[in-house]
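**Q** Return atomic coordinates for the entry below.
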Amino acid sequence: MNGSLRPSPSVVDMKLKRGPAGLGFNIVGGVDQQYVVNDNGIYVAKIKEDGAAALDGRLQEGDKILAINGVQLKDLMHKSAVDLFRTAGEDVELRVLKKLPHHENGSPDVQPDHQSPALSLGILVALAGAAILFSFVYTRHIRKHF
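**A** Got it, this is the predicted structure:
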């Protein structure tokens, strides 16, 4: 263990079979259209419902595509990357850097807080009681002055 709490990014190789609507995802990025500051990489912008990528389930929005059919997607113009995807053939091999989860600063064994309905109801009752008490004291105070 190196003492780091951040999970290391994982590189995944996957094959997708082009469907009637293509590979089923949109890309962003490139030298001329940086999606991430100081990063010319190509990223998955949108997974199309019922497309090849959605049916496979491994590719996610925000993943960085490192290579397609063995061709590195490094320092390419956006249009060049699009052309590589369009001419990649029916069976497409992708090397993908999976995006890090949003909760990268937390401990992996910390569970999210879930309040029970009874606790929420108790808080509501306490607030209502405080409002009634405040109203009672306020109206008694005003009656003394008139």
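
**Q** okay, CA-based contacts and neighbour counts for the rest of this
**A** Noted.

**Q** sec struct for Ala67, please.
**A** Secondary structure state of Ala67, per DSSP: H, G, I helix; E, B strand; the rest coil, is strand.

**Q** what are the ranges of the strands in this protein?
**A** Secondary structure of the chain, counting by DSSP state E: strands at 11-17, 25-29, 42-47, 64-68, 71-72, 91-97.

**Q** In JSON lines, list the ones you listed along with mean neighbour count and distance to His141.
**A** Written out in JSON lines, the entries for the strands of the chain read as follows (neighbours: other Cα atoms under 10 Å; distance: least, Cα to Cα, whole Å):
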{"stretch": "strand 11-17", "mean neighbour count": "15", "distance to His141": "70"}
{"stretch": "strand 25-29", "mean neighbour count": "19", "distance to His141": "65"}
{"stretch": "strand 42-47", "mean neighbour count": "21", "distance to His141": "62"}
{"stretch": "strand 64-68", "mean neighbour count": "21", "distance to His141": "66"}
{"stretch": "strand 71-72", "mean neighbour count": "14", "distance to His141": "77"}
{"stretch": "strand 91-97", "mean neighbour count": "19", "distance to His141": "67"}
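
**Q** And those: which comes nearest Leu133?
**A** Of all the strands of the chain, it is strand 42-47 that lies closest to Leu133, at 53.6 Å by Cα to Cα.

**Q** To compare with the earlier structure, here is another sequence to fold:
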Amino acid sequence: MSAGARAAVEEIALTRGPSGLGFNIIGGTDQQYIAHDSGIYVSSIKEKGAAAADGRLQEGDQILEVNGFKMEDLLHNAAVDLFRNAGENVLLKVRHKVLNQQNGPSGNRSERDSEDSSLAMLAIPVLLSVAVVAIFAFVKYRQRM
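**A** I've put the predicted structure just below:
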């Protein structure tokens, strides 16, 4: 990918299996996954689902369209309903997550792109820090009993 290039966009056709399409989503206008971004993102891939068998969809990918319907400005539940009612054969348009984006050349990235990727990269360490503090507090509390 050249300097300043955006993440790759790909169309992925999936056939609904016994466990549905085999992935979960996060995001929407009411549950923003990334600050100032109401996009719909893949939060997890189910091991034996259709998405895992295909192998191209990854956690962190943004779902841009489902069967030609743009996933813009939707409430989370509306996006979930769209997936549930998409039929057996589903065509997704996906923007793949950029790996190691913070280490690459910044090129023409906008200030918002930089802020969004930084916030996404901070989410996991912050959650881990909160978990460690909670465990430490619980252990200290138990020692006092």
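
**Q** re the thing from before, can you redo the strands of the first structure as JSON lines with distance to Gly106 of the first structure?
**A** Output for the strands of the first structure, formatted as JSON lines (distance: least, Cα to Cα, whole Å):
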{"stretch": "strand 11-17", "distance to Gly106 of the first structure": "22"}
{"stretch": "strand 25-29", "distance to Gly106 of the first structure": "29"}
{"stretch": "strand 42-47", "distance to Gly106 of the first structure": "25"}
{"stretch": "strand 64-68", "distance to Gly106 of the first structure": "23"}
{"stretch": "strand 71-72", "distance to Gly106 of the first structure": "33"}
{"stretch": "strand 91-97", "distance to Gly106 of the first structure": "21"}
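
**Q** what's the closest of these to Lys79 of the first structure?
**A** strand 25-29 (9.7 Å).

**Q** ok, average deviation of that closest one from the second structure?
**A** Mean deviation of strand 25-29 of the first structure relative to the second structure after superposition (mean Cα distance after the TM-score superposition for the first structure): 0.2 Å.

**Q** Now do that strand: which range of the second structure does it align onto?
**A** The counterpart of strand 25-29 of the first structure in the second structure, counting by TM-score structural alignment, spans residues 23-27.

**Q** Likewise for stretch 55-63 of the first structure?
**A** Here stretch 55-63 of the first structure aligns to the second structure at residues 53-61, judged by TM-score structural alignment.

**Q** Between its first and last residues, how far does the matching stretch reach?
**A** In stretch 53-61 of the second structure, first residue to last residue: 16 Å (Cα to Cα, to the nearest Å).

**Q** And for it, what's in contact with it?
**A** Contacts with stretch 53-61 of the second structure, where a contact means Cα atoms under 8 Å, 6 or more residues apart in numbering, come from Ile12, Leu14, Tyr41, Val42, Ser43, Ser44, Ile45, Ala51, Val94, Arg95, His96, Lys97.

**Q** which residue lines up with the fifth one in the first structure?
**A** Aligning on TM-score structural alignment places Ser43 of the second structure opposite Ala45 in the first structure.

**Q** contacting residues around its match?
**A** The contact partners of Ala45 of the first structure, taken as Cα under 8 Å, 6+ apart, are Phe25, Asn26, Ile27, Val28, Glu61, Gly62.

**Q** And the residues you listed, which is closest to Asn38 of the first structure?
**A** The shortest approach to Asn38 of the first structure among these belongs to Val28, at 14.2 Å (Cα to Cα).
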